[in-house]
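Colleague: only geometry, no sequence info:
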């Protein structure tokens, strides 16, 4: 056992013990070179149990697996030191409290807070499931979720060594943790849906305070707390279905429902049916009154035209809420005219906010009226392009954070409308850049987001995508500054987000850095006046050094692992 005050590998000074397992001890240590604190896990190679060798190998396998991962909700492994008798694994020191301790101290947690945590967990599970091969966490539970002081979460303890401990209420067995593990985990046949089951049981525990390890029969959350919403009850019940095929099939689908819990309730579905019935009744009355309304229609159209123009021409000084209200009233007059939809998006953009509230507000009116749009018009293509761009570049969660994969999922359908529109207007000038966005999104959907896919992105796949991006950089030279910057920013996010996968298929590092440098130079050369363009330009320039360093570090770490 390491002594307090001793120095490991010439730079990690042991400060104090902060945890202990069967064959490992975790210390808080100070990197004397960087003046930074780390957690150091000490793994003793020689113990008394017959399974010691297996456990040590499992702990090493866990450490090496974690070293390859790079996600804000996962602790990083920065060093593995083997002195012959003891192995030291140096990793992020995570300040905060585990959710099981928060439950113990404060009891059941508010629904809004649990949903916010669940969305973060969906994101990190999607990342793990997208690895090649997919990584199934298998041990989701409050004890393995750390809440950091700033409110973000990290999952800890991949628990491979704990498979070999004696079973107890609080221990992880080969089957996962009792009460959280799905039925199929007892046969070892786990996949992404197994983690979804455990996440569902974790949400149930956080909302009700009922520990599933205690053997209490599962009942829906509202039987414990009637104040909880119908939507969250439906979501959790679907997560914990005994048969995996009846659960959410991936975390992307689960995330969507967590963001829109009201859309799956019985009340919502009844409302939709009532609207349909009202529409049928109204249609019948309209036919009966058509003959009597001919004279009135001409006068009404004149009034409507005047009202419409007034509503879409509100002053720039008007508040964003008043603008949106005015544009929505204009849409009610002429739902087939697209300029009011575009003005709604511009208002969101000018306000710098495009999250769940704005998403639900805009999509509600867009989906209600899209059947009336002229799909061959230039305005239709421009609207879909603008919507896709809003999601791709601006969509954020309620706390201001965002996931690139989440943005891609929301943007793809609108770029697809343009890419597959056989009647698209030849006057739509942004066709090539819109199609490039679609290719980026399609690539994510095919190779990254779908954890059940049998396809894996190859070096050729990545290089084809990068070549298309390179060609599009030339194509956008004639576009406006804002369109250029949104595309540059999208390329930056792609290269940063995919750096690990790109390295794993042996795409040349210089190819990635050259593309990153080219985008940076183009963004630097632009002179922009619009506030949104200035903000995008600053974001690109501010992220450049960090993104470039992260890409280089990914390749350097990979080289070190090969040695």
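Modeller: Now that the structure is in, tell me what you want to look at. Predicted model only: the values in this text are computed from it and were never measured.

Colleague: for the rest of this, base every contact and every neighbour count on C-alpha atoms.
Modeller: OK.

Colleague: is the nearest residue to residue 490 once chain neighbours are set aside inside a helix or a strand, and which specific one?
Modeller: Sequence neighbours aside, residue 393 is the residue nearest to residue 490 in space, at 6.9 Å (criterion: Cα to Cα, 6 or more residues apart in numbering). Using DSSP states H and E, the element containing residue 393 is helix 378-394.

Colleague: ok so, going back, how close does the residue nearest to residue 490 get to residue 270?
Modeller: 35 Å (Cα to Cα, to the nearest Å).

Colleague: more neighbours, the two?
Modeller: residue 393 (20 against 11; other Cα atoms under 10 Å).

Colleague: list the buried residues for the helix holding residue 393?
Modeller: Judged by neighbour count using 16 or more other Cα atoms under 10 Å, the buried positions of helix 378-394 are 379-394.

Colleague: on that earlier part again, and the residue nearest to residue 490, how far from residue 230?
Modeller: 32 Å.

Colleague: what of residue 280?
Modeller: Using Cα to Cα, one gets 29 Å for the distance from residue 280 to residue 230.

Colleague: looking at the two, which is more packed in?
Modeller: residue 230 (18 against 12).

Colleague: show me where the stretch 151-300 of the chain has its strands.
Modeller: 153-155, 172-173, 176-177 (DSSP state E, counting those that start in this stretch).

Colleague: residue 182 reaches residue 199, doesn't it?
Modeller: No - between residue 182 and residue 199 there is no contact under Cα atoms under 8 Å: 10.3 Å.

Colleague: neighbours of residue 117, how many?
Modeller: 18.

Colleague: could you do residue 412 as well?
Modeller: 23.

Colleague: so it sits against residue 436, correct?
Modeller: No - counting by Cα under 8 Å, residue 436 is not a contact partner of residue 412; they are 11.0 Å apart.

Colleague: grab the nearest non-local neighbour of residue 201.
Modeller: The nearest residue in space to residue 201 (Cα to Cα, 6+ apart) is residue 180, at 5.7 Å.

Colleague: residue contacts, the one you found?
Modeller: 139-141, 197-199, 201-202, 212-213 (Cα atoms under 8 Å, 6 or more residues apart in numbering).

Colleague: for the protein, which helix is longest?
Modeller: Looking across the chain with DSSP state H, the single longest helix is helix 531-562.

Colleague: follow-up on the earlier one: what's the first helix or strand after the helix holding residue 393?
Modeller: Criterion used, DSSP H and E; the element after helix 378-394 is helix 404-419.

Colleague: packing partners for that following helix?
Modeller: In terms of contacts (3 or more Cα pairs under 8 Å, 6 or more residues apart in numbering; DSSP states H and E), helix 404-419 is packed against helix 378-394, helix 431-443, helix 481-497.

Colleague: then this one, side by side with the first:
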């Protein structure tokens, strides 16, 4: 097992580690202080030795490139990208502003509950982020919208984080042979075929909202003709249930065509 950066140690003579935020298959993420600015940052680390193939490095570098051009108040600011060589390994790092708060997943685990109005407020915020991402040229598609990737600040501000699965190009209906990326239960059906569209993010968001209403993974809910049959498991208005139905349509052409359309049609 590789040694962790310990609390108080420095990376690149600039970032002082505070604590471990999380770990993944190829590396870890730390909370740290930027000694140049005094700001709190998140440092995502990738270990070359732990990567199973070169494509994982390509994905990591693509995430850095995409983050470097994003400018939205609900997406933590990109700060830095660098590499460090040791005698036995090479490490790659992405540094972003730290989103202070708890993930929606953590909040639910801790017993937090909300009502239809609260879920709609979260939907509006995330849809506004998706409108921005999908309007870029080319569109930026997150591909992994899930409760762990939505951070809620104490005042209710939502941040969208972890762009490790992002695509920065529109994928046509004729694309094939693509890598399947996403999280079971939140991943749109077309992603299982290696296809992704802006509307794929809408399915992910719909699944997140369903999780907030039921405190269950959408994968645990019954299905009818490949569609999640959620109405008997939630207490929401008929109008909002109809809206969720459109977000969760298994066929991409049956969903809202864009995040803007979904936002405009979200019941008040």
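Modeller: The structure has been received and is ready for your questions. Quick caveat: nothing in here was measured; it's all calculated off a predicted structure.

Colleague: dump the contacts of residue 180 of the first structure into TSV; add distance to residue 86 of the first structure and neighbour count as well.
Modeller: Below are those laid out as TSV (distance: Cα to Cα, whole Å; neighbours: other Cα atoms under 10 Å):
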residue	distance to residue 86 of the first structure	neighbour count
139	27	26
140	29	27
141	30	25
197	37	28
198	34	24
199	35	26
201	37	27
202	35	27
212	37	20
213	34	15
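
Colleague: which residue in the first structure aligns with residue 126 of the second structure?
Modeller: Using TM-score structural alignment, the partner of residue 126 of the second structure in the first structure is residue 121.

Colleague: what about the one in the second structure that sits across from residue 160 of the first structure in the alignment, how many residues nearby?
Modeller: For residue 160 of the first structure, the aligned residue in the second structure is residue 165 (criterion: TM-score structural alignment). Neighbourhood size, residue 165 of the second structure [other Cα under 10 Å]: 18.

Colleague: list the contacts of the closest residue in space to residue 165 of the second structure that isn't next to it in sequence.
Modeller: Excluding the flanking residues, the one nearest residue 165 of the second structure by Cα to Cα, 6+ apart is residue 143, at 5.8 Å. Counting by Cα under 8 Å, 6+ apart, residue 143 of the second structure makes contact with 165-167, 181-182, 187, 196, 200-201, 204.

Colleague: ok, 10 Å please
Modeller: 163-167, 180-183, 186-188, 191, 196-204 (Cα atoms under 10 Å, 6 or more residues apart in numbering).

Colleague: generate a PyMOL selection restricted to the buried subset of those residues.
Modeller: Buried members of the contacts of residue 143 of the second structure can be picked out in PyMOL with the line below, counting by 16+ other Cα under 10 Å:
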select buried, resi 163+164+165+166+167+180+181+182+186+187+188+191+196+197+198+199+200+201+202+203+204
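
Colleague: among the contacts of residue 143 of the second structure, which ones are in helices?
Modeller: Going by DSSP H, the helices hold 198-204 from the contacts of residue 143 of the second structure.

Colleague: how about the residues you listed in TSV, adding distance to residue 138 of the second structure?
Modeller: As requested, these are exported to TSV (distance: Cα to Cα, whole Å):
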residue	distance to residue 138 of the second structure
198	11
199	15
200	16
201	15
202	18
203	20
204	20
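
Colleague: circling back: where does the residue nearest to residue 165 of the second structure sit: helix, strand or coil?
Modeller: Using DSSP: H, G, I helix; E, B strand; the rest coil, the structure places residue 143 of the second structure in coil.

Colleague: that one maps to what in the first structure?
Modeller: For residue 143 of the second structure, the residue aligned by TM-score structural alignment is residue 138.

Colleague: just residue 43 of the second structure next, same as before
Modeller: In the first structure, residue 43 of the second structure lands on residue 40 (TM-score structural alignment).

Colleague: so its match lies in a strand, does it not?
Modeller: Yes - applying three-state DSSP, one finds residue 40 of the first structure inside a strand.

Colleague: now it: closest residue in space, sequence neighbours ignored.
Modeller: According to Cα to Cα, 6+ apart, the nearest residue to residue 40 of the first structure is residue 90 (4.5 Å).

Colleague: and the equivalent of the one you found over in the second structure, which helix or strand is it part of?
Modeller: Taking TM-score structural alignment, the alignment pairs residue 90 of the first structure with residue 95 from the second structure. Assigned by DSSP H and E, residue 95 of the second structure belongs to strand 90-97.

Colleague: helices or strands next to that strand in the packing?
Modeller: strand 28-34, strand 40-47, helix 54-69, strand 78-85 (3 or more Cα pairs under 10 Å, 6 or more residues apart in numbering; DSSP states H and E).

Colleague: tell me which of these sits nearest to residue 258 of the second structure.
Modeller: helix 54-69 (20.6 Å; Cα to Cα).

Colleague: next, the buried residues of the closest one.
Modeller: Within helix 54-69 of the second structure, the residues scored as buried using 16+ other Cα under 10 Å are 56-57, 59-64, 66-68.

Colleague: okay, these in JSON lines with distance to residue 121 of the second structure next?
Modeller: Compiled in JSON lines, the buried residues of helix 54-69 of the second structure are given as follows (distance: Cα to Cα, whole Å):
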{"residue": "56", "distance to residue 121 of the second structure": "35"}
{"residue": "57", "distance to residue 121 of the second structure": "36"}
{"residue": "59", "distance to residue 121 of the second structure": "32"}
{"residue": "60", "distance to residue 121 of the second structure": "32"}
{"residue": "61", "distance to residue 121 of the second structure": "33"}
{"residue": "62", "distance to residue 121 of the second structure": "31"}
{"residue": "63", "distance to residue 121 of the second structure": "28"}
{"residue": "64", "distance to residue 121 of the second structure": "29"}
{"residue": "66", "distance to residue 121 of the second structure": "27"}
{"residue": "67", "distance to residue 121 of the second structure": "25"}
{"residue": "68", "distance to residue 121 of the second structure": "28"}
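
Colleague: which one of these is nearest residue 120 of the second structure?
Modeller: residue 67 (26.9 Å).

Colleague: so who does that closest one touch?
Modeller: 61, 75-80, 94-96, 162-164, 166.

Colleague: that one matches what in the first structure?
Modeller: Aligned partner of residue 67 of the second structure by TM-score structural alignment: residue 66.
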